[in-house]
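Asks: Sequence first, predicted coordinates after that:
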Amino acid sequence: MNESQQYVLGVDGGGSKTVAWLVERSMIPPFPDSQSPDSQGADPLVPLGIGRAAGSNVRTVGMEAATQHLRQAVEAAFADAGIEPRTVAAACFGLAGAEHADAQIPFQDWAEQEQIAYKTIITNDAEPILHAEVEDGYGIALIAGTGSFSLGENAYDRVRNGGWGPLFGDEGSGYAIALDGLRAATRFADGRGPKTKLLAAFLERLELDEVSDLVGAMYRSSMDRRQIAELGEVVFMMAPEDRVAEGILQRAAVELALLVHKVANQLEDTEHELPVLLTGGVLINHPAFQERLVQTLKQTGWQGSRVYPVPNPVAGAVRIAAKNC
């Protein structure tokens, strides 16, 4: 094995950030027995280098910016490892906005032109989540970050639910939670909704003096979807002491549980207990909300026992790359 063949790359390209991991193939730990009820998921990967860049969702930033950010993340991973950039054995890019072949082909062409790897896999940003904790990649991935959707796969089928975007979807996401909080706050300001501390909390977060200032703050051109989604943190912060905020989070948990149930129903897998893999800032950054979701799943009939948080979906991209060496 020559020196380049020692390494694989995994890249997680989302709407708000891109993360690349450079990993030595021999250092990738095996999976535990995934069917054991006591299984805690895969042992963590230890990357040689980590690179970060801005988002690379082609639907929101365009192809030129997406590939620029991918290149920056890959180069930063090599720099972090103290290794000169080189063609690696295999690379997997899990990219938001690249669900279909027509979106994947331009990235495949770009990666080959850049000579990033001898073998390149381009897939959507949910596929690596399934491979991060389960060897066969069979399970249900639930993503709740800026947006939300679920993806399930078993030996017979792959199905997707949600992911309709911010205009008429993304229920349970940070963006949806933020909007629900802002609606509740302004309804209270108008006298059309129940009293809530969310109004004062949003004004403080946005450094505003008057309720009327919300319009200018929220509709200014520089306020993008990611920044609005970050305001969902206000709802999480106020939930312990505000019934309105608490209700928003409970409705979000119900919506996310529904995404899991519908994927499970579509897969119709009665032979295996499919694990549920959770990722995205809404779930990973809020363990109490993660537990709320698990309880909501159980209360709505979920019989499974294996629920794994996936803080680093890029680890799944590394494992996919290693499988294809």
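Replies: Looks like it came in fine.

Asks: CA only for contacts and neighbour counts going forward, please
Replies: Will do.

Asks: do you know how far residue 97 is from residue 55?
Replies: Distance, residue 97 to residue 55, by CA to CA, to the nearest Å: 11 Å.

Asks: the more surrounded of those two?
Replies: residue 55 (24 against 19; other CA atoms under 10 Å).

Asks: State whether that one and residue 12 are indeed in contact, as I suppose.
Replies: No - because the distance of 9.5 Å does not satisfy CA atoms under 8 Å, residue 55 is recorded as not touching residue 12.

Asks: Can you pull the residues that touch both of those two?
Replies: In the contact map built from CA atoms under 8 Å, 6 or more residues apart in numbering, the residues linked to both residue 55 and residue 12 are residue 18.

Asks: Helix or strand: which one has residue 246?
Replies: helix 243-267 (DSSP states H and E).

Asks: and the helix or strand hosting residue 122, which residues are buried?
Replies: Using DSSP H and E, the secondary-structure element containing residue 122 is strand 117-124. Residues of strand 117-124 classed as buried by neighbour count (16 or more other CA atoms under 10 Å): 117-124.

Asks: Second structure for comparison follows:
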Amino acid sequence: MDYVIGVDCGGTNTTAIAYQLSGHPIAKVVTGPANLMVDDLRALNNTRNALQQLLAKLDGTCQAVTIGIAGLRAYPFIERFRQRLNVPVPQINLMNDAQLAQLAKLQGKPGLVTIAGTGSVVSGTNGRRQFSAGGWGHLLGDEGSGYHLSRLAVQQLTTETDAGTISPFSQALLAQLKLKSIFELIDHFYQWDKGHVARLAPFVLAQAADHDPHAVAIVQTAVAGLAQTILYARQKGRWSKTDTVNLAFAGSVLEKSSYYREALRQQLAQSALPFNYVPITPDISNAIAAVYAYKN
């Protein structure tokens, strides 16, 4: 049996799936996070382990591997990374995680894919043009990401501490983390990696959906930044103001929260630019891009 493997690497975990050439999934392995700009050795180990475990499960011939990995755009040792994967496959395609999502969600059609998971980025294609906006990492950007939402939540608590007040939102945040004070939280915060910090995002979104004013304000700040990144990417695609642009969403924050998606749509509506929102398909991994990459 001939098959291909797609690997979706991100700040939380790495998902490798083998597909028949028809696109039917046949096996799956999940390992730890993989972001080249955060820890390239850990990224290599988790990606390689996922591939080796998957290959060991299957009979037949793997025709190609397609890997989408965060941080690739700025990574200077791409060929070394490819070689150190050390898997007996004739074709290994490396692309950034946004390009993988773009291929998976748009299936070769023009448009934009917005990823908001641990980090955030917008990737697009229009004809032969390939472009992106955002994706600068949690220290310089990642607007609208899980990390961004979580950092804003912690900053809400630090602001209230300085002002000598504490809101029900901040009390609930400490209770969620089973911590007694802001000082305990800060001690943890500076030790957590960005994936761990981003785990606070579901709490923030749940509070916002329950109409907590501080959580709602945090979400509005986040979606404003993400919407602006989408509009920058739209400009790079050179679409006119009347063109309806396909817009797909990917990443855990966007895929798992209908509240967050609606808030982002409302923010984009203020631009008066038309978008066609591609339906969410949370049960279909971006690893399916391996099938489209092989066929093309």
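Replies: Yep, that arrived. Keep in mind the model is a prediction, meaning the values are calculated, not measured.

Asks: Now render the buried residues of strand 117-124 of the first structure as a markdown table, adding distance to residue 138 of the first structure.
Replies: Putting the buried residues of strand 117-124 of the first structure into a markdown table (distance: CA to CA, whole Å) gives the following:
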| residue | distance to residue 138 of the first structure |
| --- | --- |
| 117 | 26 |
| 118 | 27 |
| 119 | 23 |
| 120 | 22 |
| 121 | 18 |
| 122 | 19 |
| 123 | 16 |
| 124 | 15 |
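
Asks: still on that earlier bit, following the helix holding residue 246 of the first structure, which helix or strand shows up next?
Replies: strand 276-279.

Asks: aligned partner of residue 132 of the first structure in the second structure?
Replies: Under the alignment (TM-score structural alignment), residue 132 of the first structure pairs with residue 104 of the second structure.

Asks: Please name the nearest non-neighbouring residue to that match.
Replies: residue 289 (4.4 Å; CA to CA, 6 or more residues apart in numbering).

Asks: now swap in residue 60 of the second structure and tell me
Replies: Using CA to CA, 6+ apart and skipping residues adjacent in sequence, the residue nearest residue 60 of the second structure is residue 1, 4.5 Å away.

Asks: What about that neighbour, how many residues nearby?
Replies: When neighbours are defined as other CA under 10 Å, residue 1 of the second structure has 9 of them.

Asks: roughly how far apart are it and residue 179 of the second structure?
Replies: Distance, residue 1 of the second structure to residue 179 of the second structure, using CA to CA: 53 Å.

Asks: Could you do residue 163 of the second structure as well?
Replies: Taking CA to CA as the measure, residue 163 of the second structure falls 20 Å from residue 179 of the second structure.

Asks: Between those two, which has more neighbouring residues?
Replies: residue 179 (14 against 9).

Asks: What is the equivalent residue in the first structure for the more buried one?
Replies: Match for residue 179 of the second structure (TM-score structural alignment): residue 208.

Asks: Equivalent analysis for residue 227 of the second structure, please.
Replies: Residue 227 of the second structure maps onto residue 257 in the first structure, with residues paired by TM-score structural alignment.

Asks: Next, count neighbours for its match.
Replies: If you count neighbours by other CA under 10 Å, residue 257 of the first structure ends up with 24.

Asks: ok, now the one 5 residues further on?
Replies: Residue 262 of the first structure is surrounded by 17 other residues when neighbours are defined as other CA under 10 Å.

Asks: again with residue 56 of the first structure
Replies: By the criterion of other CA under 10 Å, residue 56 of the first structure has 28 neighbours.

Asks: Please list all residues in contact with it.
Replies: Applying CA under 8 Å, 6+ apart, the residues contacting residue 56 of the first structure are 13-18, 65-67, 69-70, 95-96.

Asks: What's the match for it in the second structure?
Replies: In the second structure, residue 56 of the first structure lands on residue 34 (TM-score structural alignment).

Asks: distance of the nearest residue to its match once chain neighbours are set aside from residue 144 of the second structure?
Replies: On the basis of CA to CA, 6+ apart, the spatially nearest residue to residue 34 of the second structure that is not a chain neighbour turns out to be residue 43, at 3.8 Å. Per CA to CA, residue 43 of the second structure is found 24 Å from residue 144 of the second structure.

Asks: Before I go, just wanted to say thanks for your time.
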